[in-house]
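K.L.:
Got a predicted structure here, sequence first:
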Amino acid sequence: MHLLEDLERRDLVHQTTDEEGLRKHLSENTVTLYCGFDPTADSLHIGHLLPLLMLKRFQKAGHRPIALIGGGTGLIGDPSGRSTERSLNSLEVVQGFSDQIKKQIYSILDVKENENEVVVRNNHEWLSQMTFIEVLRDIGKHFGINYMLAKDSVESRMEHGISFTEFSYMILQSIDFMNLFEKENCTLQIGGSDQWGNITAGMELIRRTRAEGTDAKVFGLTVPLITKSDGTKFGKTAGGAVWLDPLKTTPYEFYQFWINTDDRDVLRFLKYFTFIDFKELEELEVSLNEAPEKRIPHMRLAEEMTKLVHGEESLQQAKNITNALFSGDVKILSANEIEQGFKDVPSFHLEKASITLVDLLVEAGIVSSKRQAREDIKNGAVYINGERQQELGYEIGEADQIEGKFTLIRRGKKKYFLIRYS
C-alpha cells in the first residue's frame, strides 16, 4: 500500500497542496520532510504526538524526517490557534526547553545509523544570524500585506489585535522551509491543520526566491485537528495537560489517559496513533461491538502508546499498578509504582520509628478522633498495604514500610492515604 493511501485510510490527511504530485514525488524519491516543534514548555505533550508519529510513518516508509526545534521561532510565538499573545520567554529558558524536547524526539523516533535516520535541527542556528535589514530586504519584499492578512492565523486575530512580532511569525517559518530546502533538499513540510497558512507561505517564498526555470517543487501536508466525541479537549485531564515527560505525567497516568478513552473515540485513536495493521483494527472493532465491557481496544491503545513513549518497563509498571488497584493487592507494588499510582492521594510525612495504628490514623488526618479510629479498626474498615488490620493495639513498624519509603493506608473501599517516611 502506498504511504499516502495508508495515511488517507487512517484519516490522517487533512490537506495537501498537490496530492497527485506528492504521491508521484514519494513514489520516485527518498523524500526529506520536516515538521516544527516550538519549545513553549520543557516537555512535549500528547498534542504533539500526531505530527511526531507522522514523521515516524514517513521514516518507516523509507523517507528522511527532520524534526525542527523552534529555538528561534519559539522566542517570537506562533499566533496560530490563539486569541491572545503568548508570553515571551528568555533565550536561556527557550534553550533549556529545546534541549529537553530534543531528548524526547530522539526517544520516539528512530536514531539508528541508517540512511533515513531522523535529523534534529534548531532554527535558532540560522534565524539568529540574520539581521533585521536582511530580513526586510531579502525576505520581506516577497510577502504582500494583503497576502499575510488573508491567512487564518492572522485574520482570526484581527478582532482582538495582533502585534507585529506575532504577525511576522509566518515569515520566520517560511525562512525555515527555504533554508531546509536549500541546505537539506527538504521538499515537504507537514504539520497540524492550524499550520496550513504558514506551510503555504513557505512554499510561496521558495517559489519566489528560485531562479527562473529552476525546479523548486515543494509540498505541504497537514493532519487533522483531534477532537473528542464528548466535546472535551483532546490531551487534557482534570490535572491539566498530558505530558510526554514521565516526571510531569507518570507512565501510569499516561496509560490511564489512553485506557479511559471514550468508546466512540478508541478506534479512531488506534488508527491515528498506532501502527497496528487494518486486519487487527477490524478485529478490535468487532470486539468493541460484541464485548464492549472487556475494553480490549482500550487496553491495546494504552499498551501501544505507553510502550512507544515510555518503554516496555514503564508499560509493565503501569499495568502492575492498574491490576493492583483493581484487585486491592497493593503490597505487590514497588515504591516507584506506589509513587506513580498514588501520586494524587492525601499524604502524611512520618518521622517516628513506630506508632500505633490508632495514633497514626488521627495524626495523619485519616479520621477525626481516636474513638473513630478504634471503631473503624474494629469494624474492619482499615487496611495496611492492602491487608485488613483489626488489632486495636497494632503498631506500624518497619515491616509495614514498602522499601522504607511508604505505607499505604486504606479506609473503606476507596479512600487511600499515603504515609511517607522522612
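P.N.:
The structure has been received and is ready for your questions.

K.L.:
From here on, just use CA atoms for contacts and neighbour counts.
P.N.:
Noted.

K.L.:
Tell me which residues are up against the helix ranked longest in the chain.
P.N.:
Ranked by number of residues, the top helix in the chain under DSSP state H is helix 91-108. By CA atoms under 8 Å, 6 or more residues apart in numbering, the surrounding residues in contact with helix 91-108 are 39-44, 52, 67, 69-71, 74-75, 118, 120, 244-245, 308-309.

K.L.:
Would you mind checking those for buried ones?
P.N.:
By neighbour count, with 16 or more other CA atoms under 10 Å, the contacts of helix 91-108 hold 39-44, 52, 67, 69-71, 74-75, 118, 120, 244-245, 308-309 as buried.

K.L.:
In helices only, show me those.
P.N.:
Mapping these onto helices (DSSP H) picks out 52, 308-309.

K.L.:
closest to residue 149 among those?
P.N.:
Residue 149 lies nearest to residue 52 out of these, by CA to CA, at 29.2 Å.

K.L.:
give me the number of residues near residue 5?
P.N.:
Counted with other CA atoms under 10 Å, residues neighbouring residue 5 total 13.

K.L.:
do residue 150 as well
P.N.:
Counted with other CA under 10 Å, residue 150 comes out at 12.

K.L.:
Next, work out how far apart it and residue 190 are.
P.N.:
Note on residue 150: its distance to residue 190, by CA to CA, to the nearest Å, is 21 Å.

K.L.:
Tell me how many other residues crowd residue 392.
P.N.:
For residue 392, the neighbour count with other CA under 10 Å is 15.

K.L.:
how about it, what does it touch?
P.N.:
Under the criterion of CA under 8 Å, 6+ apart, the neighbours of residue 392 are 357-358, 374, 377-378.

K.L.:
this is the other structure I want to compare:
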Amino acid sequence: MTDIVEDLKWRGLVAQSTDEDALRKAFADGPVTVYAGFDPTAASLHVGHLTIVLTLRRLQQAGHRPIALVGGATGLIGDPKPSAERQLNEASTVLDWTGRIRTQLSAFLDFDGDGPTTAVMANNYDWTQGLDAISLLRDLGKHFSINQMLARDTVKSRLGGEGMSYTEFSYVILQSNDYLELYRRHGCTLQIGGSDQWGNITAGLDLIRRVTGNQPHGQAHGLTTNLLVKSDGTKFGKTEGGAVWLDPELTTPYAFYQFWLNSDDRDVSRYLRIFSFRSHEEIEELERESAERPAGRAAQRALAEELTTLVHGADQCAAAVEASRALFGQGDLAALDAPTVASAVAELPSAKVDALPTVVDALVATELVASKSAARRAIKEGGAYVNNTKVTDEDAVLTDADLLHGRWVLLRRGKRNLGALELG
C-alpha cells in the first residue's frame, strides 16, 4: 500500500492526528522526518514499546526518516503516571539504561549511510544538560499556560489525590522542548507516541508554532497510536511473571516466543496487524485460517516466529520453536541444551526436591493434580508423562536417568498441562 496513513489505519494504529489530510500530503511530498521518544525508566524496553518502535520502522520502510530519541534527561524525571509520583533513579543508573535502550533501538532501524531516510539516534540530555533555570523559565516557560497544564488528564487525576511535584508537573516543558530542538536541528515535523502522549505532543506543536512560527520547515504534526488492552481486560505485555522485556536476560527468547504463541484468539488478529510486517493479503489469510481452525493456532505461531526472529534472531527463534515442540511431545527433549531447558522450565509450575520422589508425588508437588489419588487415576487412564514418555506404573519412582542435564524432570498431564521438577 503506497498510502502510509491508510496502512496505519488498516492496522488499527491511528488513534489521533492533528490534521490527517495535511499529514497525508506531507507523506506524499516526503520524506518526512518523524520522531518518537523512549525514556530509560528501566534497563530494557518491553513488548509494549514495540507498537511505536515498529511504527517507526514502517515509516522508514515507506521512505521517511525516523529519529529514535532516548530520554537521557527526561528519564531523570519520568513522565507523570496517573496514579502516583515516580521514584527518581540515580543519574548513573539512568545513564546505564540510556545506553542499553540505545543499543536495543539500533536493531530495529537502519542507521547505515547518510541518505534521506537514514535513521538518527538522539539523546535529549545533549541539549537539556546546558539549560539553566533562567533560560527554562524565560525562554520556554513563558509559552506554557498554567490553565492548560492543569487541564491535562494526568495532572487532574493526581491533583484529586496525593498531588504532583513541580518536577513532574514540568515534564511537559522538557518534552515539548525536545520536539522544538528536533524541528530546528533535523527538520523533524512529526512526533508519534501512544495515545497517552497526546497532551505532550500537542504542547510541543504549540511551542514550535509560538517560537518559530512553523518556519523554516513548515507545519509540524502529531499522531498517536491506540494503547493495547487485552480482550480479557488485562494490560497488554504483562504476564504473571511481570513485564515481557526485549532483553533476553530479563525475558528469555523462549518466554518471549511463548508470550505471542499464547495470544488469545480474540486478540491475535489485532496483534498481527499491529506487529507483523507481512502483507495485508497474508495477514487476512492467517485471520481466515484462524477463524476456520482456531485449534491450529496458525496466526499465533506465525506472529511468535516473526517477532522472536526480529527481536532475538533466527537461531534463538529456532531454539524456542524446538523447545516448545519438545515440551509437548513433538520433539526430542534430550536434544535441547541446558540453557534452553532452563528457560522453558522457568515458565512452568515447578517444585524443587532434594531427592527424586515417586511419579505420583511429583505430579502432586508440581500441582498438576490435586491429590495422590488423582495422580494415580491420571496414570491409570494413560494421561501422565515423564519427559514425554507415558507412565504406566502407579508405583513408578523417578531415577537419575530421568534427569535432563542432571537437574530437571518434565512432567505432563494430558496434552497441555506441564510442570517441572528440579533436583538440587
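P.N.:
That came through, no problem. All figures in this text were calculated on a predicted structure; none of them were measured in a lab.

K.L.:
TM-score, when you put one on top of the other?
P.N.:
With the length set by TM-score structural alignment, normalised by the length of the first structure, the two chains reach a TM-score of 0.87; 407 aligned residues with a CA RMSD of 3.1 Å.

K.L.:
Would you check the span in the second structure matched by the longest helix of the first structure?
P.N.:
Under TM-score structural alignment, helix 91-108 of the first structure corresponds to residues 91-108 of the second structure.

K.L.:
Over to stretch 163-176 of the first structure?
P.N.:
Under TM-score structural alignment, the match for stretch 163-176 of the first structure is residues 165-178.

K.L.:
Need the contacts of residue 392 of the first structure in a markdown table (columns: distance to residue 1 of the first structure, secondary structure and neighbour count).
P.N.:
As requested, those are exported to a markdown table (distance: CA to CA, whole Å; DSSP: H, G, I helix; E, B strand; the rest coil; neighbours: other CA atoms under 10 Å):
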| residue | distance to residue 1 of the first structure | secondary structure | neighbour count |
| --- | --- | --- | --- |
| 357 | 64 | helix | 25 |
| 358 | 67 | helix | 24 |
| 374 | 68 | helix | 20 |
| 377 | 64 | helix | 22 |
| 378 | 66 | helix | 14 |
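
K.L.:
would a markdown table of those with distance to residue 387 of the first structure be doable?
P.N.:
What follows is those, written out as a markdown table (distance: CA to CA, whole Å):
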| residue | distance to residue 387 of the first structure |
| --- | --- |
| 357 | 13 |
| 358 | 16 |
| 374 | 17 |
| 377 | 12 |
| 378 | 14 |
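
K.L.:
Quick one: end-to-end distance for stretch 360-375 of the second structure.
P.N.:
Stretch 360-375 of the second structure has its terminal residues 5 Å apart, counting by CA to CA.

K.L.:
Revised request: answer the last question for stretch 202-222 of the first structure.
P.N.:
From its first residue to its last, stretch 202-222 of the first structure covers 14 Å (CA to CA).

K.L.:
tell me which residues of it are tucked away?
P.N.:
So, applying 16+ other CA under 10 Å, buried residues of stretch 202-222 of the first structure: 202-207, 216, 218-222.

K.L.:
Make TSV out of those and add secondary structure.
P.N.:
TSV is the format used below for these (DSSP: H, G, I helix; E, B strand; the rest coil):
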residue	secondary structure
202	helix
203	helix
204	helix
205	helix
206	helix
207	helix
216	coil
218	coil
219	strand
220	strand
221	strand
222	strand
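
K.L.:
would you turn those residues into a markdown table with distance to residue 284 of the first structure?
P.N.:
As requested, those are exported to a markdown table (distance: CA to CA, whole Å):
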| residue | distance to residue 284 of the first structure |
| --- | --- |
| 202 | 41 |
| 203 | 40 |
| 204 | 43 |
| 205 | 45 |
| 206 | 45 |
| 207 | 46 |
| 216 | 44 |
| 218 | 38 |
| 219 | 35 |
| 220 | 33 |
| 221 | 29 |
| 222 | 27 |
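
K.L.:
from these, which is closest to residue 11 of the first structure?
P.N.:
Relative to residue 11 of the first structure, the closest of these is residue 222; by CA to CA it sits at 11.2 Å.

K.L.:
and that closest one, what pairs with it in the second structure?
P.N.:
In the second structure, residue 222 of the first structure lands on residue 224 (TM-score structural alignment).

K.L.:
Please report how far residue 85 of the second structure lies from residue 207 of the second structure.
P.N.:
Taken as CA to CA, the span from residue 85 of the second structure to residue 207 of the second structure is 26 Å.

K.L.:
swap that for residue 38 of the second structure, please
P.N.:
In terms of CA to CA, residue 38 of the second structure sits 20 Å off from residue 207 of the second structure.

K.L.:
Point me to the helix or strand that includes the closest residue to residue 86 of the first structure other than its chain neighbours.
P.N.:
Nearest-residue entry for residue 86 of the first structure: residue 77, 6.0 Å, with adjacent residues in sequence omitted and distances by CA to CA, 6 or more residues apart in numbering. For residue 77 of the first structure, there is no enclosing helix or strand under DSSP states H and E.

K.L.:
ok, how many other residues are close to residue 77 of the first structure?
P.N.:
Neighbour count for residue 77 of the first structure, taken as other CA under 10 Å: 22.
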